[in-house]
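1. predicted model and sequence follow; I will ask about them next.
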Amino acid sequence: MALRVLIVDDEELARLRLRTLLADCVSPSVQVAGEAGSAAAALQWLATQRADVLLLDIHMPGLDGLQLAQRLRGLPRRPALIFVTAHPEHALAAFEVQAIDYLTKPVRRARLQEALERAAHWLQQESLAPPSGFGGMGAALPGASAASGGVIIVHDRGERVRVPLAELLYLRAEAKYVCLRTAQRSYLIDEPLSELEQRLDGGFVRVHRNALVAVSAVRALERHPVADAPATGFDGDASADAVGWAVQIAFTDEWLAVSRRQLRQVRAALEAH
């Protein structure tokens, strides 16, 4: 059965672009069930019709896409959320509202196809779960964690979730928490990155003082601008600019900064992989 897709974007050309790309997506098969030019219009549409997947912009007049996602969290069977936006800086906030994927414009067909496959898998899992339980991508409530037997145990909404180390794309320190990122979910825990590093079973390389990356998840190592790079450079060197070495992460297409002092180690790890 084809996935029923609702496109939510205030720009008509953006909706047309997505409709064209969806026409070329064959696995899973999709049906554009409707379009909405605002979050309010999307809510009105969803009040009477069903969508399996929402392709959702963030910046829109009135309610933005993140606020719409918050409104939908109370639904017993909510649609899978795939954000499609020109603003990569909102990725973490999107995962916190349990988005399945986060695509940046201009969207490539292959990347959209990948997101739809992930959404189909999520919907299948949701159909087997009790109505009160949500899966998908999202930030777990901070809690104690420990790694053993190839997993990291995270407290997620009062439950203990076993996150296999093999599924981790990266671990990145953010303020007082560490973000654990898999292809399906993003978790926040309050354990120091240095302690987590000691418990990893290998296969990870430190790319920066605030980030560990699974070697198998590195799609590319290139000089690239990174949105959260400090104005003084990746290592605080006033002579550097905001463009430096970075790794591209598979599944998410994110770029994480690689510090100069870690560059040789990262290259060696990639060559040995």
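-> Perfect, thanks for sending it. Numbers count the residues shown, from 1 in each chain.
2. can we go C-alpha only for contacts and neighbour counts from here?
-> Noted.
3. from what I see, residue 64 and residue 58 are in contact.
-> Yes. Under the criterion of C-alpha atoms under 8 Å, residue 64 makes contact with residue 58 at 5.4 Å.
4. structure two is appended below for comparative analysis:
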Amino acid sequence: MMTHIRCMIIDDDELDRLVLQHYLKQYENIEIVASFDSAEKAIPYLELPIDLLITETNLKGMSGLEFRKLAHKIPACIFVSSHPELAAYVFEIDTLDFITKPLTSERFHYSMQRLFEFFKVKEKCECYDAILGHDFIKIKESGNIFQVRKTDILYLEALKDYTRIITLEKKTLYSGFFRQSSTQKLF
């Protein structure tokens, strides 16, 4: 199944924006929902459901790097830049790819293949979490993380700063306070 991807473009060079739009229109599953010449203009649109941000690193005013920190909820980000020396830095702020200018169709296509792979893996992870995540709790023991089926838990035993999880198979001692994710109820 091909994921529908909603994209935002930010580049202060009009020609580069048009080239990006032209390349993106070749992909049926990518929709350009917004295109801006500055990061400041894009800020009000951060509440839209955006899946992909393509931005220039060096913009007038707020840089693309600063904007990415604000747009951390957007799952995929591709930076475009004529400054290859920034490549190492952008990967420190949750970046899928870095394309140097001038943009070429071959390099852009390669980046889109990485994007599609990213969303394919993301979708598999979400399916896996949907199948297992609701019926399991995650336990960290001796540096290893494993899952315990909720229905296998007989009872929990409080021991001062520890919690013992008793199942039919084994007793697990959990160090620290027993916590679960805020989105998940134990029983």
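-> Arrived safely. Computed from a prediction, not measured in an experiment: that's the story for all the values here.
5. now do the helices in the stretch 151-273 of the first structure.
-> Ranges of helices in the stretch 151-273 of the first structure, per DSSP state H, counting those that start in this stretch, are 193-199, 260-272.
6. can you check the stretch 1-150 of the first structure too?
-> 12-23, 39-46, 65-72, 91-96, 109-128.
7. of those helices, which is nearest residue 246 of the first structure?
-> helix 91-96 (17.5 Å; C-alpha to C-alpha).
8. what about that closest one, how far off from the second structure?
-> Following the fit onto the second structure, the mean deviation recorded for helix 91-96 of the first structure is 0.5 Å by mean C-alpha distance after the TM-score superposition for the first structure.
9. onto which residues of the second structure does that helix map?
-> Alignment of helix 91-96 of the first structure against the second structure: residues 87-92, by TM-score structural alignment.
10. now that stretch: buried residues?
-> If you call a residue buried by 16 or more other C-alpha atoms under 10 Å, then stretch 87-92 of the second structure has these buried ones: 87, 90.
11. ok now that stretch, how far from the chain's centre?
-> Distance of stretch 87-92 of the second structure from the chain centroid (C-alpha atoms, centre = their mean, to the nearest Å) equals 16 Å.
12. again with stretch 149-165 of the second structure
-> Using C-alpha atoms, centre = their mean, the offset of stretch 149-165 of the second structure from its chain centre is 33 Å.
13. quick check: it aligns to which part of the first structure?
-> Under TM-score structural alignment, there's no match for stretch 149-165 of the second structure.
14. related to what we said a few turns ago, redo the helices of the stretch 151-273 of the first structure as CSV? Include distance to residue 128 of the first structure and mean neighbour count.
-> Shown next, in CSV, are the helices of the stretch 151-273 of the first structure (distance: least, C-alpha to C-alpha, whole Å; neighbours: other C-alpha atoms under 10 Å):
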stretch, distance to residue 128 of the first structure, mean neighbour count
helix 193-199, 32, 15
helix 260-272, 39, 14
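15. closest to residue 112 of the first structure out of these?
-> Of all the helices of the stretch 151-273 of the first structure, helix 260-272 comes closest under C-alpha to C-alpha, at 27.1 Å.
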